[in-house]
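Chemist: return atomic coordinates for the entry below.
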Amino acid sequence: MKLKQFFLSIVIILLYTIFGTITYGDHSLMLIFTLSSVFMISLFIFKKVDKEEYFKYIGLLIVPFLSILLFISIGYSEYSRTILYLIFIPISSCLAYLYFKYRKIIIVLFSIALFYSVGYILFPNIFSFLQNRNAVVNKLLPNVTIIDENNKKVNLEKDKIIVLDFWSTSCAICFAKFPYLEKTFEKYQNNPKVEIYTVNVPLKNDDFVKTNKILDSIGYKFPKLYAKSSKEIKDSLNISSFPHLLILKNGQIRYDGTFIEDKTVIYNTESEIEKLLKE
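Modeler: As a prediction, this is how the structure comes out:
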């Protein structure tokens, strides 16, 4: 394989990695940047190579990256972050070909609108659906030990809707979600039927006193609770990745999934709380 062909086969992989780094893993932006890059590189290919080699060079551009995504998706049986790449990267190349052939600015405008919609509308909804399609449940809350900042056991009231946001000190996404949790807390803080807490799940080397001070130092007002044991949380609640959200009502787990702050996205947290309030 010639050097330029080898570079072409890895360029999307490299760009995807760069986009992931500069956006801190924001897949909405990563999708937009990746699809736009595929469009522009495909257009460059159509301009530079003979018509008979279009398929070969477009294949070199997109197949290696798509193969890696497909391999990861099948291996982990998890498509929530990859399915839109698998669908829309080939479409991006097709749109580039249409623009190359017909030179219509409407094709570029349509492509921009499509990439934006995929990133900011389709991705959050499909991600939430695939992550939370089994999140609405009605099962008994197991007996787990939750303590307050004074190391005293907390008994969660059964006559209220209780939102528990589980987090760990190593979870960057957890910290990014806290401002949105704070807004949710502020909305419901005067509602006597709703209580919202964060629940820290301790890591092996965590110090309880230091962990206790982390969120206070930032200034969040939502109440903070602490799990006594990460093993108990994993064994009893099957929670091993963070952030993770439970919504309880009458001692039953009614929602067991992720915290979704965007009100335009399915399974968003406020809509789940409102459903339970109306019951």
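
Chemist: CA only for contacts and neighbour counts going forward, please
Modeler: Noted.

Chemist: now do the strands in the stretch 151-279 of the chain.
Modeler: 161-167, 194-200, 224-227, 244-249, 252-257 (DSSP state E, counting those that start in this stretch).

Chemist: and the closest residue to residue 146 other than its chain neighbours, how many residues sit next to it?
Modeler: With C-alpha to C-alpha, 6 or more residues apart in numbering as the criterion, residue 146 has its nearest non-adjacent residue at 4.7 Å, and that residue is residue 227. Other residues near residue 227 come to 20 when the count uses other C-alpha atoms under 10 Å.

Chemist: rewinding a little: columns distance to residue 10 on top of the strands of the stretch 151-279 of the chain, output as CSV?
Modeler: What follows is the strands of the stretch 151-279 of the chain, written out as CSV (distance: least, C-alpha to C-alpha, whole Å):
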stretch, distance to residue 10
strand 161-167, 36
strand 194-200, 40
strand 224-227, 44
strand 244-249, 35
strand 252-257, 35
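
Chemist: how about the ones you listed, which one is nearest residue 139?
Modeler: Residue 139 lies closest, by C-alpha to C-alpha, to one member of the strands of the stretch 151-279 of the chain: strand 252-257, at 5.2 Å.

Chemist: one more to put side by side:
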Amino acid sequence: MAKSWNKTNIAVQYLMWSSLLIFTYFVSGIIFGGNHIWMSLTIQLSTILATYCFIYITKCKKIGVGFLYVIFPLLVLLIMPLFFFNDALKFTWIYLLTVPFFFMLTWFLYPRKKIAHLIIFVLPVIFSFYLFPNVLTYINNLNPKTGSEFPEIKFTDINKRSFKVDRDKIVLLDFWSTKCGICYKKFPDLEKLFLKYHGNKNVQIYSVHVPYPYDDFQKTKSMVINLGYKFPTIFAVSKNETLNKLNFNAFPHYVIIKNNKIEYSGFLQIQDNLIVGNAEKEIDKLLLMKN
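Modeler: Now for the predicted structure:
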């Protein structure tokens, strides 16, 4: 009986370890609103701490056992969406790569000197704030229609009058939809960008609302006004026309035009640590180029 109880006790302990990272993953998603940069940092640090605690408390020396109970359930959870969503890998690769990496690194460094333990806590910062956003932007920007002429797309202004983009200037268009939560979170970045180039007559920046069938123009207009941003908003007339002609299917999506040519099409950021798809660098590069 005692032997059976011990086995049950061990099973309960292992179940606790296996659910720890899953719980952390969901809680971090709620706290950070799906921001994968902060989520990945949280999960990487949690993987390190969970591995340390697992080894220290259980005295387990078999890496296979540790892998099975500490990180395997989370990896299964992360792999499952890959079978149902085509673009799931864009966000899950950082976890599928770093969780096993930090588990194994922590396992092998556990008996080593303390300085090695300090170094391991620096790596998640590099992975999350430098590697992840650059690779994510690169993945989102594969196969852009750059170099081609900007197609004829019907736009209206906020008063529903026909609007044409000035094709002789550098124009940044931020395409978004009302169902895109991250689009709203990116508006402050667009505002900073707009304010930086507002005095430059050669640069124009617009947010472009792309309508879904259930969208009501007046409600969207009122929402845009209430948001209170200084950057102007224009409205695409047709979702299908916009997505088909510009060849994208996810929001937010950014297009930069110069002299009626698409110079950039994809995902943009404004962080200084971003090498790929840095909005300011892309605009400044075009400003330096001769017509």
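
Chemist: superposing both, give me the TM-score.
Modeler: For this chain pair, the superposition-based TM-score is 0.90 by TM-score structural alignment, normalised by the length of the first structure; 278 aligned residues with a C-alpha RMSD of 2.2 Å.

Chemist: was I right to think residue 182 of the first structure contacts residue 218?
Modeler: No. With contact defined as C-alpha atoms under 8 Å, residue 182 of the first structure does not count as touching residue 218 (11.6 Å).

Chemist: between these two, which one's more packed in?
Modeler: residue 182 (17 against 8).

Chemist: the more buried one matches what in the second structure?
Modeler: With TM-score structural alignment defining the correspondence, residue 182 of the first structure maps onto residue 191 in the second structure.

Chemist: for residue 118 of the first structure, which of the strands of the stretch 151-279 of the first structure is the nearest?
Modeler: strand 252-257 (22.9 Å).

Chemist: re the thing from before, distance of the match of residue 182 of the first structure from residue 142 of the second structure?
Modeler: Distance, residue 191 of the second structure to residue 142 of the second structure, using C-alpha to C-alpha, to the nearest Å: 26 Å.

Chemist: try residue 8 of the second structure
Modeler: Going from residue 8 of the second structure to residue 142 of the second structure by C-alpha to C-alpha gives 50 Å.

Chemist: ok, residue 230 of the second structure next?
Modeler: 31 Å.

Chemist: can you pull out the helices in the stretch 151-279 of the first structure?
Modeler: 172-188, 208-218, 230-237, 269-278 (DSSP state H, counting those that start in this stretch).

Chemist: and the stretch 1-150 of the first structure, by the same measure?
Modeler: Remark: helices assigned in the stretch 1-150 of the first structure by DSSP H, counting those that start in this stretch are 3-22, 27-48, 54-76, 83-102, 105-117, 123-132.

Chemist: okay if I get those helices as TSV plus mean neighbour count and distance to residue 214 of the first structure?
Modeler: Below are the helices of the stretch 1-150 of the first structure laid out as TSV (neighbours: other C-alpha atoms under 10 Å; distance: least, C-alpha to C-alpha, whole Å):
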stretch	mean neighbour count	distance to residue 214 of the first structure
helix 3-22	15	25
helix 27-48	20	28
helix 54-76	16	33
helix 83-102	18	36
helix 105-117	15	36
helix 123-132	19	29
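
Chemist: take those helices and lay them out in a markdown table including distance to residue 150 of the first structure.
Modeler: As requested, these are exported to a markdown table (distance: least, C-alpha to C-alpha, whole Å):
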| stretch | distance to residue 150 of the first structure |
| --- | --- |
| helix 3-22 | 39 |
| helix 27-48 | 39 |
| helix 54-76 | 40 |
| helix 83-102 | 45 |
| helix 105-117 | 47 |
| helix 123-132 | 34 |
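
Chemist: of all those helices, which one comes closest to residue 234 of the first structure?
Modeler: Residue 234 of the first structure lies closest, by C-alpha to C-alpha, to one member of these: helix 123-132, at 18.0 Å.

Chemist: who does the closest one touch, helix- and strand-wise?
Modeler: Helices and strands touching helix 123-132 of the first structure, by 3 or more C-alpha pairs under 8 Å, 6 or more residues apart in numbering; DSSP states H and E, are helix 27-48, strand 252-257.

Chemist: so where in the second structure does it end up aligned?
Modeler: The aligned range for helix 123-132 of the first structure is 132-141, by TM-score structural alignment.

Chemist: what's in contact with the matching stretch?
Modeler: Contacts with stretch 132-141 of the second structure, where a contact means C-alpha atoms under 8 Å, 6 or more residues apart in numbering, come from 37, 90-91, 94, 265-268, 274-277.

Chemist: residue in the second structure paired with residue 20 of the first structure?
Modeler: Using TM-score structural alignment, residue 20 of the first structure pairs with residue 29 in the second structure.

Chemist: quick one: residues contacting that match.
Modeler: 35-36, 39.
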